[in-house]
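*Asks:* Any chance you can model this:
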Amino acid sequence: MDSIDEVLGELPLPPYVTAEDVGFAVKALAVHAAEQWPDGPRCRNDRAPHPCRLHRWGQRVLDQRGLTDRQVQVLIAEQQAPQR
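*Replies:* Down below sits the predicted model:
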């Protein structure tokens, strides 16, 4: 965990997870994905040690919603697909 994470702590979860929260969580996982650096995996977006706060929040939201890893991967792929 990064030192800023120790100060700020975890982002709070919503009281109940809506479809809109799922959309935000999928976006958080897609944008804050891991990228390999010489000192280990870092967030692609903010270069914090991976998983960063927003990635962890997104994963916790999707876990609370009961989505499997496979379902999450499908949602991320759908979001990253070109819009027609």
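*Asks:* CA only for contacts and neighbour counts going forward, please
*Replies:* Noted.
*Asks:* quick one: contacts for residue 26?
*Replies:* The neighbourhood of residue 26, defined by C-alpha atoms under 8 Å, 6 or more residues apart in numbering, consists of 58, 62, 72, 75-76, 79.
*Asks:* Three-state assignment for residue 35, please.
*Replies:* Secondary structure of residue 35, reduced to three states by DSSP: H, G, I helix; E, B strand; the rest coil: strand.
*Asks:* ok, how many other residues are close to it?
*Replies:* Other residues near residue 35 number 14, with proximity taken as other C-alpha atoms under 10 Å.
*Asks:* Proceed likewise with the subsequent sequence, for comparison:
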Amino acid sequence: MGPIDDLPLPPHVTTADVVLALRAVTVHAPERPNGERCRKDEAAHPCQLHRWGRRVLEQRGLTDEQVQRLMACGTVAL
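*Replies:* Below is the predicted model:
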């Protein structure tokens, strides 16, 4: 799977989109830290929803470090 079948990004990323994206990235994580499969849907990792979540967060301007911190504390502080 790749860019051709990726889900479309919202035209304007809102806080609600960021919350959904964080959930997608968290739930659709690899089975193990270096896993090749999504632990939620068993698709090749990164699966479609994980890629969408990462793209939304990137479009919002969040760095990987910021995403990791938000995921670790389980909150969105934007």
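*Asks:* would you list every one of the strands in the first structure?
*Replies:* Remark: strands assigned in the first structure by DSSP state E are 34-37, 40-43.
*Asks:* Of those, flag the one that's most buried.
*Replies:* Comparing these on average neighbours per residue, with mean count of other C-alpha atoms under 10 Å, the densest one is strand 40-43 at a mean of 17.
*Asks:* now what about that strand, what contacts it?
*Replies:* Taking contacts as C-alpha under 8 Å, 6+ apart, the residues outside strand 40-43 of the first structure that touch it are 32-36, 48-52.
*Asks:* For the equivalent of residue 67 of the first structure over in the second structure, give me its contacts.
*Replies:* Structural alignment (TM-score structural alignment) places residue 67 of the first structure against residue 62 in the second structure. Neighbour list for residue 62 of the second structure: empty [criterion: C-alpha under 8 Å, 6+ apart].
*Asks:* Okay, residue 62 of the second structure and residue 9 of the second structure: tell me how far apart.
*Replies:* From residue 62 of the second structure over to residue 9 of the second structure the distance is 15 Å, taken as C-alpha to C-alpha, to the nearest Å.
*Asks:* Which residue in the first structure aligns with residue 14 of the second structure?
*Replies:* In the first structure, the residue matched to residue 14 of the second structure (TM-score structural alignment) is residue 18.
*Asks:* next one: residue 37 of the second structure
*Replies:* With TM-score structural alignment as the criterion, residue 37 of the second structure matches residue 42.
*Asks:* Ok, residue 72 of the second structure next?
*Replies:* Aligned partner of residue 72 of the second structure by TM-score structural alignment: residue 77.
*Asks:* Give me the neighbour count for that match.
*Replies:* Neighbour count for residue 77 of the first structure, taken as other C-alpha under 10 Å: 13.
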